[in-house]
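**Q** I'll drop the sequence and a predicted model, then ask my questions.
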Amino acid sequence: MSQYDIVVMGAGHNGLVAAAYMAKAGKKVLVLERKPHFGGGVSTRELIQPGYWHDEHSNVHIMIQGNPMLREDELGLLSKFGLEYIYPELPHASIWEDGTIVRSWKDLDRTCEEIASFSPRDAEAYRKFARASMAAIPMFMSGLYAPPFPMGAFVAMMDQSDEGRFLLDVMLRSALDVVNQYFESDLLRLHIVRMVTENLQMPDELGTGMGAFLMPGIIHTYGCSMPKGGSGQLSKALVRAIEHFGGEVRCNAEVRRVLVSSGKAVGLELADGESFMARDGVIGAIHPHVLRKFVAETPEPVLERAERVTQSTFSINLTHLTLKERLRLKVGNEANAMMTELMDFYTMRDMLLEYDKLRRGEVSERLIAGGDNTIFDPSRAPEGAGVFYGVNFAPYDLWPGGPASWDERKEEIADRALAQYRKFYANLTDDNITGRLIRSPIDHERDSPASFLKGDIHGCAPFFYQSVAHRPTPDLGSLRVPGVEGLYLVGPFMHPGGGVFGAGRATAIQMMDDMGIDYDKVCGRAVA
């Protein structure tokens, strides 16, 4: 039986972030990971052929760019542990089958000039909209990487000013509501809404409108990025930091349960019976739907509410390809963006009809995005070759047949998506494809059974009632588990949401506060 200060269940990037901060604070930390490799949803591996590096889940890092972990390099990831980001001038582009392109450059003026080519009115409306978004970024982003406000206090605070009431109004609306209020051109509306649905939210779901408002501000403030060498380089840098601060990360170590004694979390027990004890606390990447499995001592009302957490309306069927030669867009590779949406619908109505299919358990091959990661990072494949990452929105509960039918249908569904991609890429031909791997919603769930429940790679739905300190529930939103002292939570289902936020920072702040550790002193120290 080994003794540590803190033991962590799960080496996804959120768990690694929390572990790194606690190790920097001087705690003896151990991270235990079920899989043979660390990183969880932030992992880059040779999935098909040697020399071709594929992002298993996350591909583009957007929201983490506002995190002080990077902005102030609190863990030394950038200065000491080898993390390097690629920032293109073109973060986001929408490309239509007829060659129409709408671009969001990092430069706002350049973006507005292009919008003016099809809607002078929308160019001015977008400039005003984006400036309002950029002005809100400092206030809004400051709350994303720290323990969340209680929901009641948050709403009361927002209700104290015109600016706050405006933001609260946006948060309660849908992305569709937001763009319809501000813009007249369906091209611009499609460009914005299609991008924010990458958060696994429907265009018309209430309580999700903040994405449509914030994303332009983020793009024109921080841009969009990916780590050089792949998304998993973030996880590798975090592991280096943990080890530098004296911590350990162990793979092939599946946790069976959290050990609880006298109402306190005291360690983790592995599937093989080995135990690791924790003097100060346990951190768990434990989805609310499986909290009962890992922590049966949790009070029953807390478990019942956890099991009612709502998952996102849809997931993704993910296509990985290895390519002999780098992909070429039919419109020219100068249109490649860090986020590239590919569309053959030209009205909001037509797009909404495709999203409606997801609600009925159907897949629309028209809801695709993706491209060749070597366009921005040639190190991801042998010289001149390519690595394709393609997202097709898809329901977990596939009709007919249900989730289990994904195993027999995912290749056929991916074939339809491939035919759609070929409308946009000149050389996405059979003779250029040297390898293929399809990962369906049920594959995502199998890959991370304690986090990606029902294939939801963002943890749970991004609805307003599952936000701030109500994410995922009012009980668990404080990053702690009521009735089990010393148990803290991390994961995409926690505040602030799915995607790459580096959100384990908030859990570390909460732990340090509970332990009487001065977080500012810990983070203010340079990494030696």
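**A** Perfect, I can see it now.
**Q** okay, CA-based contacts and neighbour counts for the rest of this
**A** Noted.
**Q** longest helix in this structure, by residue count?
**A** helix 120-142 (DSSP state H).
**Q** now do the buried residues in that helix.
**A** Buried positions in helix 120-142, judged by neighbour count with 16 or more other Cα atoms under 10 Å: 122-124, 126-127, 129-134, 136-137, 141.
**Q** for it, packing partners?
**A** Judged by 3 or more Cα pairs under 8 Å, 6 or more residues apart in numbering; DSSP states H and E, the packing partners of helix 120-142 are helix 108-116, helix 175-182, helix 210-221.
**Q** and with 6 Å instead?
**A** helix 108-116, helix 210-221 (3 or more Cα pairs under 6 Å, 6 or more residues apart in numbering; DSSP states H and E).
**Q** who wins for proximity to residue 85 among those helices?
**A** Closest approach to residue 85 among these (Cα to Cα): helix 210-221, 15.1 Å.
**Q** residues making contact with that closest one?
**A** By Cα atoms under 6 Å, 6 or more residues apart in numbering, the surrounding residues in contact with helix 210-221 are 106, 130, 133, 134, 170, 171, 175, 196.
**Q** let's bring in a second one:
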Amino acid sequence: MPSMLDAVVVGAGPNGLTAAVELARRGFAVEVFEAGPAVGGGARTEELTLPGFRHDPCSAVHPLAIGSPAFEEMPLARHGLEWLQPRLALAHPFPDGSAAVLAGSVGETAMSLGPEDAGAYRRLLAPYLGHWDTLARDFLRTPWDGLPRDPYRWARFGLDAIQPATLLSRRFRGEKARGMLAGLAAHAIAPTSGLATGGIALLFALAAHEKGWPVPRGGSQAISDALASYLRELGGTIRTGTEVRRLDELPPARAYVFDTSPAALARIAGLGRAYRDYRYGASCFKIDYALSGPVPWTAEEARRAGTVHIGPTAGEIDAALHAAVEGRDPSVPFLITAQPSLVDPTRAPEGKHVFWVYGHVPAGWEGDATEVIERQLERFAPGFRDVVLARAVAGPPGIAERNANYVDGDIACGAFAGLQTVIRPKLARVPYATAHPAVFLCSSATPPGPGVHGMSGHHAAKAVWRRLRESGPSSGRRR
């Protein structure tokens, strides 16, 4: 039996597992090494507060996963992945008790923005509705995949997507539309005046209408578990609880694929200062709550939404993002919250709920934002503290400890700013390749960037199998 593997993958997050699956599907012998006790990376579920309350330490809601071209080609449902859709994808409440919403229906969404902006919203989305699959494949493709399937629509979407959210918002008159757009753009963890933040907002809005913003039954761990199960079915193996410090600690292989930060890759593979110019961004302060009942939102729409954004205005949201990026303490944070137990009763004991919240803070910040976060929640859900049974808090150091890819608590694994918005981790014909011919990077530090969609792993696997194909036949080894 050959003694050399075709590929070793370091890191069992969604991208690492996707890369391993893509290689195993093509007959390559693959083994995955994970430092943690279980697979998952940014898609895990754990009891962080009280027994029976199952929380997602990292990602929770997955519009990009359900719409991922990579995941759609895999039989993940057969391996236990089930999507649950809330009645509303998103609510964006305002102090007067009203709310803008993202619903499956474009009409319902448009009406929630008010008569002054309903038509503008419909016009913004109209060219792209019904074309998610083509747009997703065109925009998540690599340069070697050839021409876009729909060049006209690809170009039109690109002209909208490259705009800052502040420019895109000029199409609207009222604060509801502008506030909701800013909240969507804020998922980039960058000021809304930044390049392509409008594209982030447009992407999430289109996803809500085309695919929804679902949660996996049982928590985000279900995504990772399904990928791992499929990999094992294909003959791949996974070793957990195995931290890799040097390349020579790994078994002999024709290729090594890293689902890590660029800094960790350079350290482990001995690449020196190869990624010295790569920048990490602002961080988050995360709280997971065990609640005695649902969040007492003033806005009725928020009680039906899987995700609730707390801003509320575009100005407040942008100010909060600027504070985080510029290194200032949060005072009035913008909050992204999720309520998975509204649609998944397996996440908490009967009648009780889990609640997922984060706000933006400077990278490496060591303060405690619990008070300012809960003060902001009380503005829109008076009596919130009365339903809190327990909380698990993680600032930037804790977030980095949970996931080593989140350097200084940067959950995007790299700043969404300047040229790094579109060029990650560095300018290169094949951004997944490195100076070492057998070493590749597949984390969200590579295109198309952050989010649980597996596309970075998918594209890195393409680069790997092209290299392996050039170097000769598969070892055929299976463990």
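**A** Received, thanks. Small disclaimer: the values here were computed from a predicted structure and weren't measured.
**Q** returning to that earlier point: farthest-separated two in the contacts of helix 210-221 of the first structure?
**A** The span of the contacts of helix 210-221 of the first structure, defined through Cα to Cα, is set by 106 and 171 at 24.2 Å.
**Q** ok, how many other residues are close to residue 258 of the second structure?
**A** 28 (other Cα atoms under 10 Å).
**Q** how about it, what's its match in the first structure?
**A** Counting by TM-score structural alignment, residue 258 of the second structure lines up with residue 284 in the first structure.
**Q** same question for residue 242 of the second structure.
**A** Residue pairing (TM-score structural alignment): residue 242 of the second structure is matched to residue 253 of the first structure.
**Q** excluding chain neighbours, give the residue nearest to that match in space.
**A** Leaving aside its sequence neighbours, residue 253 of the first structure sits nearest to residue 34 (Cα to Cα, 6 or more residues apart in numbering; 4.7 Å).
**Q** and residue 444 of the first structure, by the same measure?
**A** Using Cα to Cα, 6+ apart, the nearest residue to residue 444 of the first structure is residue 455, at 5.2 Å.
**Q** identify each buried residue in the helix or strand hosting residue 414 of the first structure, please.
**A** In this structure, residue 414 of the first structure sits in helix 406-421 according to DSSP states H and E. Neighbour counts over helix 406-421 of the first structure (16+ other Cα under 10 Å) mark 406, 410, 411, 413, 414, 417, 418, 420, 421 as buried.
**Q** out of those residues, which comes closest to residue 496 of the first structure?
**A** Of the buried residues of helix 406-421 of the first structure, the one sitting nearest to residue 496 of the first structure (Cα to Cα) turns out to be residue 406, at 30.0 Å.
**Q** I'd like the distance between that closest one and residue 441 of the first structure.
**A** 8 Å (Cα to Cα, to the nearest Å).
**Q** got it, and residue 275 of the first structure?
**A** For residue 275 of the first structure relative to residue 441 of the first structure (Cα to Cα), the value is 32 Å.
**Q** those two: who's more crowded?
**A** Between residue 275 of the first structure and residue 441, residue 441 has the larger neighbour count (other Cα under 10 Å), namely 29 against 19.
**Q** with adjacent residues omitted, what lies nearest to the more buried one?
**A** residue 455 (4.3 Å).
**Q** can you find the partner of that neighbour in the second structure?
**A** Under the alignment (TM-score structural alignment), residue 455 of the first structure maps onto residue 409.
**Q** now do the contacts for that match.
**A** 283, 396, 399, 400.
**Q** now for the third one, how many residues are close by?
**A** In this case it means residue 399 of the second structure. A count of neighbours around residue 399 of the second structure, defined by other Cα under 10 Å, yields 25.
**Q** then the last one?
**A** Applying other Cα under 10 Å, we find 19 other residues in the vicinity of residue 400 of the second structure.
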